[in-house]
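Trainee: using only what follows, build the 3D model:
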Amino acid sequence: MVSKFQFFFINFLLITSIAFAQNSSDKVALSALLIELEKTYEIKFSYSDNDVKDVFINSPKKGISIDELLSYLNKKTFLQFKTLDNRYVTVSFLNKSISICGTIIDANFLKPLLLATVKVNGYKLGTTTNQKGEFYLQNVPVNATLSFSYISFKTKTIAAKELFSTHCKQIFLEEETEQLSEITMPKFLTSGLQKSADGSTVLNTEKFGILPGLIEPDILKTIKILPGVESVNESVSNINVRGGTNDQNLMLWDGIKMYHSGHFFGLISAYNPYLTKKVAVTKNGTSTAFSDGVSSTINMETANRITNEFSGGAGFNLLSADAFVQVPLKENMELHISGRRSFTDLINTPTYNNYFSRSFQDNSVASSTVNNSESKFYFYDYSLKFLYDIDYNHSIRANFIHIKNNLEYLEKYTTNNITIEENSTLKQENLGANIHWNADWNTKFSTTFSAFFSDYKINSSDYNKDSDQLQTQFNNVLETEIKLDSKYEFSDIFHFKNGLVFNEIGIRNTTTVNAPTFSTTVKNVLLKSAFYSELEYQKNNTYARFGLRANYFYEFQKFVIEPRINIRQKINNEFSLKLEGEFKNQTTAQKIDFEENFLGIEKRRWILSDNINTPIVKSKQASFGVEYTLNKLYVDVTAFYKKIDGITADNQGFYNNTQTLNSIGNYNIKGIEFLVNKQTKNISTWLSYTYAVNNYSFDIFNPESFPNSLDIRHSVSAAFNYDFTKKFKLSFGSVLRSGKPFTKPIDGNETIQDGNRTIVNYNNPNQERLDSFFRLDFSGSYNFDFTKDIKSTIRLGITNITDRKNIIDSYFIVDETSENNVKRINNYSLPFTPNLSFRIQF
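Mentor: Next comes the predicted model:
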């Protein structure tokens, strides 16, 4: 039953709403109203069109006198209506300036924005918003325009006349989700994956949905689902983009160049995804702001906006535990902290055992139970970010990251009733720090000044009890960079970017042996600078970016010019064309030592170009594609060609007679990528296929041309995601690809003498292929809330459901007990491996 009070109150609301609607609908343009009033009162208004433009008021009551009419108009506008005689009325500014107020609000979350910028264009007049997002301004020229801006939000411009009102108006700002270009495909394959107008793929970790086998938005594992992105040995440290080696990927974390990317020797990403908000992957057509990485650019960015809210999260899986927090320090100051550590040195889970066996198979570590020895392995990473908004035009951001892997291997043996312990260690770590200052000098011109250092180290000591020999190896990369970047917006359509970079990189390699006594140290330093410029155009159906980068290498006294191009043209609502091309270079590479390895583990050491034995690596790449989109069906077909010059034989990972040769060559790859993705309300399913031919060319080899060690001719992946509800999701996926090339010994003459040593006599390189690789993965996710502010997620992931034994690499060693004096060693992929994670977020 409805009480009398309720009945009265409901009717009051209805009447009030109707009255408000009627009053709102009575608002008319002043220019139109004056024409109507001239006819009604038989008078003539004298005014300038610019003075009454964009002025809207409620219509005056009918039947009032001229004096009452003019009084009403004077009261409701900032204009002065004055009679000259009975027929003529002049209209002029009562004041040249007005007072305005408003509230600036986040359009997505409907929250007020603190310290948002309010500027009167063309005048030295402006202010910032308070905690409630409110602002007040006096003496604003009535014909002026105002700009409203906030860091990482789109700037909005409004005429002062539109803000003149007895009530403060609300102004909504939209978040700028992608600085380089706008997002054109908000959901790609799974939620959290997006396509940008410039062709890059963006991973938004906050919105990450689900992918086969994954229990978290592992940054580097996620990008492996993209066409043209492979990992021939399952390692995230060995990501091969369009046939390139892993050291040809530029890895950036908040502007810091990183030289170490994986924990557990590459099986999981070294970057905590829960503080990394956005990852952009670019295969071709890269912005001129980026150098190095002749195969791809992987640009990771953490949260960059001050929220003034304490938030965070924590979780664990069967390998490690992590946590992150965002802590407001002041209204314009905030600190972000994240940390992760494995508990593998304390607890051995089934997941850990499989990962450990996969990383250390066929060496002394894996057989520790037999050799009366023990091993301890752990990893950790942590990062800090300091955010400070100086004012509405200037902001400072500072970052620090530390990544480390640590392996200790203890051997015990007894001689003459005396137990001797010998310890071997392997440590990998990467320290990085960055600071940058953003400045908006006006609504069109902005600059960013940044500086970073990156310090990578791998330090190992390996004791061999059979030869009573202790060998130590040390590899250190220290890079520093200073960069000034500017952006000028001619309009919303044209953006002009320029930059200047100074960079110094030093690499040191040291090896020592105690018996016989031997020590060598090689240290190289390279200083380079670059100037880059690019013009970006985006309007309606066209996106285009043209750029040029000029690099100068001081030690070599050499210029390298790199043009870049990226064009996307939408033909109609369904079809789009894309064209990309670039020249790039890089001066670092990884040397792979199989003879000087550690405990049988393949170890990669960074080396620096000397422009003689190790030249500057240069790439030329072009691609052309067609995209089709209709009713949540997305099809992409892209043909590409890439040639890389300046590679050396000792950084290709050859298992053959050429691995010790110092030869310079190139490889070229041509192929086609195909992807089809169909989405419905609850389903996302996709199929991708890549066909590529990848060949080496080395002049001193016989034959000169042969298949690349990363030549994967055919690669197919498919997945099916199903959202039972918004909280419960499942994902199945599979990968099927050609086996990688490898080299066999010569039949009947498997070994030869090399001085006092017997070595494997390999046949022509990469003439054989491993069996095809196949894997089926599964993952499930369920979200639930403990409270309104505390949310949680539990996820289950299974890698290799069928437990298939995939051979991912194969080589031969001398073994006199074996037939033909050689023994084949196979490295296998992960077996059936489950993993489980639980997270809370607040």
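
Trainee: switch to C-alpha atoms for all contacts and neighbour counts from now on
Mentor: Will do.

Trainee: the helix or strand containing residue 602 - contacts with which helices or strands?
Mentor: Using DSSP states H and E, residue 602 sits in strand 601-608. For strand 601-608, the elements it packs on are strand 469-489, strand 494-514, strand 517-539, strand 588-598, judged by 3 or more Cα pairs under 8 Å, 6 or more residues apart in numbering; DSSP states H and E.

Trainee: residue 762 is nearest to which of these?
Mentor: Minimum separation from residue 762 across the helices and strands packed on strand 601-608 (Cα to Cα) falls at strand 588-598, 15.1 Å.

Trainee: to compare against the first, here's the next sequence to fold:
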Amino acid sequence: MENRKWIIYILICFIQLGFGQTNSEKVPLTEIIIAVENKFDVKFSYAHEDVVNVSIEQPDANFNLQQILSYLNRKTLLNFKTLDNRYITVSVIDKMITLCVTLISAENNAPLFGASVYISNTNRGVISDDEGKFQLDNVPLNSFITISYLGFKSQQVPVESLFHEDGICKTIVLEESQEILNQVLITKFLTTGLQKLIDGSTVLNTEKFGILPGLTEPDILQSIQALPGVESVNESIANINVRGGTNDQNLILWDNIKMYHSGHFFGLISAYNPNLTNKVVVTKNGTSSEFSDGVSSTINMSTKDVLTHKLQGGLGVNLISADAFLEIPINKKLALHISGRRSFTDFITSPTYDNYFERSFQDSELTTNSDNISESNRSSEFFFYDYTAKLLFDLNENHKFRANIIGISNNLDYKENYTNNNNQTESKTSNLSQENIGLGTKWNAIWSDTFTTDFMAFYSKYNVDAIDYRVETDQKLTQSNEVLETGIKINTNLKLNTHLNLLNGYQFSEIGILNQTTVSAPSYDRTKKDVLLNHAVFSELEFNSNQTYVRFGVRANYFQKFAKFLIEPRLNLRQKLSNQFALKLQGEFKNQSATQIVDFQDDFLGVENRRWILANEQSIPISESKQASFGFEFNQNNLVLDIEAFFKKVEGITTSNQGFYNNLGFYNNFQYINATGSYEAKGVEFLINKTASTYSTWLSYTYSVNDYEFESFTPSKFPNNIDIRHSVSLAFNYNLLDNLEVSVGGIWRSGQPFTKPVNGNETIQDGSQTVVNYDTPNSDNLDNFMRLDASINYNFNVSNTIKGSLRAGVLNVLDRENTINRYYEVDPNDSESTVQIDNKSLGMTPNISLRVRF
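Mentor: Sure, this is the predicted structure:
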């Protein structure tokens, strides 16, 4: 017993001696507590497990008791509280601290710019800056932060492990994801939420997406038009022209479901609600052999794929529509994600709606109907909606099941009142509806560290139906275009080593297309239905090292109806010459069996004049494309310079499928002649992009020459309908404050080609009809198109768990009147002359959106 007293005495003296010295070495907290108890005759009450692993530097020997307690409170994550003159309690508290962390790559210690960091189970988060640093204030000590970065393994880190009493920034090292060879090349491309992958494709992360000029929502299809080589010559969001291709030549996938319809308001608003979209990958060339059936580009949209353990969601409203989404955890293995959006334009109108309506329905029956029916006797009602739902089931870490549904709908009612021969007032309502419903399922299985499989199946149904009552002739015209496709796909991924991955797979699809027209008086019915079965096998080898990226694949397609094989090689190569410079080479063969035709004589109320048809290998061949591109990149200090030359040839096009929404098509002497030909597009894309933590600016320029070739025509070669020779896009984003961002930008491009009548001989007789006598096709151009747009975004916190944003945007700030199409008709008052008809772009169109997330 005596020996024990001496040991304690020596220990106390040793610790007290330490109080009087400058000693940076840490000692166990339990020893300091014992020393304080003996020196000041007090008792500490604490749980042994709370203090046993804590070590700190010794306090100053001259401190009194209160100073020591203050020192302990400051240096530890514990709460030291005096109960009375003798007893002191020690407890773990829920402190709020400030985090300062630097993120680096495990491979080369490079800072990770643009990583997403958020407090787990909340909506509070930040993006790491160009030095890889981030700071979060008022973070609960007992919480976790989640760090995610495309191409790297996500981490969930306890906040307590990042605490430092002196506020020193800690470093977290992220490891590359071994499952993803196609890593991020540029983390902040054009704006926050846009990233460029090493294979040249572009990823849009809608949840992290910043603002673009004129936009109030992260509209998926409008956002990708900021990329060089991606245009919409008639200003329609749904009509995207990639390197001179038509809109139907883009393969659009929503969670592996093939979609045949992409726009609300007949093209002006994207039909895909971005709030549950995780990423959108846009590929212009060098496509993976996994994909086909789109000779121009691939737009692959994926929704969130991670189970949430806390109810999350949001809602928003703008001057056109309102929407909401929810992420609902059912249990640890099951979750449901749902979203919905509906316009309120059938109840309330706004200046935004009025501009959209005028733009969408100009030159249709809604605005050009019989003079016998006055404006006061016409009325129209339009609305749209969309919805999505996704069921997520994780059987375990190695087997995950997903089921999806998506629905898109547009509905237009057009009512006419008129007086009949008995002097009675009657009314007739015409209707146009457009829908696309998709169902999909996926099973992802991890069989080992090196081998995984994906099994996918989908069903997609698109239909556009119109009932057109023609008052003057008392005639009812019913039209329908329906597409029904089902498909399955099996992918196997074998990781041969850390740099090499082998993809193999099989895909089967069955597509049926129905076109029907029925007339009441005189009685007439025309129905045509075609079905096509397609089998495909594909294989692809992907190699990625620090200097070289190569993806080489081949796809073999077999069309059962025609007993036809098509072999499609694919190549994607990127070679680094230095840390700043890289060369890239891409090429691909692709095919497409379903295309859209333009039918001016059999359109849907004059609003929708495109209908899907299937190849028959006679009058309508399977379209085939060959594309190659070569370029180089410079990337240093967040400055990107990208130059790429491309060549694309698409064979198997017809005169009937070369046109656009709202009567933009072959307005020349060939418009009613069915012929098969090709188009050839070649040009150069240039982009310079500078980003930083507070701003982003870019300038893109595209020069291209796009020509048709139809051997049966004279001349056989002439400019494409979408031959846009020069296109320039310039924009600037700036964070005025941490929560206030502005974006200003403009578009300038050459005018679209059109065909004039022969001067002095504008019309000719064709049988019993007088028609326009067109001159050489597409030999003239419209005036140049120019538009300036602006947006502003303000973020705010409603509470600790509810975030809000208020955005305002204006399209065409200068209210410039741009002509986007021109054609001619015979003058009804003078059969020897013509009338020029111009379709105009949107005028100045403001919009405001308010959104909250929880």
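
Trainee: could you get me the TM-score between them?
Mentor: Scored against TM-score structural alignment, normalised by the length of the first structure, the superposed chains reach a TM-score of 0.80; 703 aligned residues with a Cα RMSD of 2.6 Å.

Trainee: one step back: to residue 34 of the first structure, which of the helices and strands packed on strand 601-608 of the first structure lies closest?
Mentor: Closest approach to residue 34 of the first structure among those (Cα to Cα): strand 517-539, 38.4 Å.

Trainee: and that closest one against the second structure, how far off on average?
Mentor: Once fitted to the second structure, strand 517-539 of the first structure is off its aligned match by 0.6 Å on average (mean Cα distance after the TM-score superposition for the first structure).

Trainee: what are the contacting residues of whatever helix or strand comes next after that strand?
Mentor: As assigned by DSSP H and E, the chain's next helix or strand after strand 517-539 of the first structure is strand 542-553. Strand 542-553 of the first structure has contacts (Cα atoms under 8 Å, 6 or more residues apart in numbering) with 197-198, 287-289, 526-538, 558-570.

Trainee: what does the strand holding residue 602 of the first structure rub up against?
Mentor: 359-360, 363, 475-477, 506-509, 524-526, 587-594, 597, 614.

Trainee: and if you look at stretch 825-835 of the second structure?
Mentor: Everything outside stretch 825-835 of the second structure that qualifies as a contact, by Cα under 8 Å, 6+ apart, is 761-764, 770-772, 824, 836-837.

Trainee: mind doing that once more with 6 Å?
Mentor: Stretch 825-835 of the second structure is contacted from outside by 762-763, 824, using Cα atoms under 6 Å, 6 or more residues apart in numbering.

Trainee: surely residue 358 of the second structure forms part of a helix?
Mentor: Yes - assessed by DSSP: H, G, I helix; E, B strand; the rest coil, residue 358 of the second structure belongs to a helix.

Trainee: what does it align to in the first structure?
Mentor: Alignment note (TM-score structural alignment): residue 358 of the second structure maps to residue 357 of the first structure.

Trainee: quick one: secondary structure of the closest residue to its match other than its chain neighbours?
Mentor: With sequence-adjacent residues excluded and distances taken as Cα to Cα, 6 or more residues apart in numbering, residue 357 of the first structure is closest to residue 366, at 6.2 Å. Secondary structure assignment for residue 366 of the first structure (three-state DSSP): coil.

Trainee: go ahead and confirm residue 366 of the first structure touches residue 359.
Mentor: No - Residue 366 of the first structure lies out of contact with residue 359 (Cα atoms under 6 Å); the separation is 8.7 Å.

Trainee: of those two, give the one with the bigger neighbour count.
Mentor: Taking other Cα atoms under 10 Å, residue 366 of the first structure and residue 359 do not tie; residue 359 has more neighbours (23 against 19).

Trainee: what about the residue nearest to the more buried one when sequence neighbours are not counted, how many residues close to it?
Mentor: Using Cα to Cα, 6+ apart and skipping the chain neighbours, the partner closest in space to residue 359 of the first structure is residue 265 (6.7 Å). Counted with other Cα under 10 Å, residues neighbouring residue 265 of the first structure total 25.

Trainee: against residue 800 of the first structure, how distant is residue 265 of the first structure?
Mentor: 19 Å (Cα to Cα, to the nearest Å).

Trainee: kindly report the same for residue 433 of the first structure.
Mentor: 38 Å.

Trainee: for residue 298 of the first structure, same thing?
Mentor: 27 Å.

Trainee: residue 826 of the first structure now?
Mentor: Taken as Cα to Cα, the span from residue 826 of the first structure to residue 800 of the first structure is 18 Å.

Trainee: the two: who's more crowded?
Mentor: residue 800 (23 against 16).

Trainee: so what corresponds to that one in the second structure?
Mentor: Mapped onto the second structure by TM-score structural alignment, residue 800 of the first structure lines up with residue 812.

Trainee: before we move on, what about residue 757 of the first structure?
Mentor: So residue 757 of the first structure corresponds to residue 769, using TM-score structural alignment.

Trainee: hmm, back to that, what about the strand holding residue 602 of the first structure, how far off from the second structure?
Mentor: With mean Cα distance after the TM-score superposition for the first structure, strand 601-608 of the first structure averages 1.2 Å from its match.

Trainee: give the contact list for the closest residue to residue 847 of the second structure other than its chain neighbours.
Mentor: Once flanking residues are discounted, residue 847 of the second structure sits nearest to residue 809: 5.4 Å by Cα to Cα, 6+ apart. By Cα under 6 Å, 6+ apart, the contact list for residue 809 of the second structure reads 214-216, 790-791, 846-847.

Trainee: please, where are all the strands along the stretch 1-150 of the first structure?
Mentor: 27-29, 44-46, 56-58, 79-83, 88-93, 97-106, 117-120, 126-128, 134-141, 145-149 (DSSP state E, counting those that start in this stretch).
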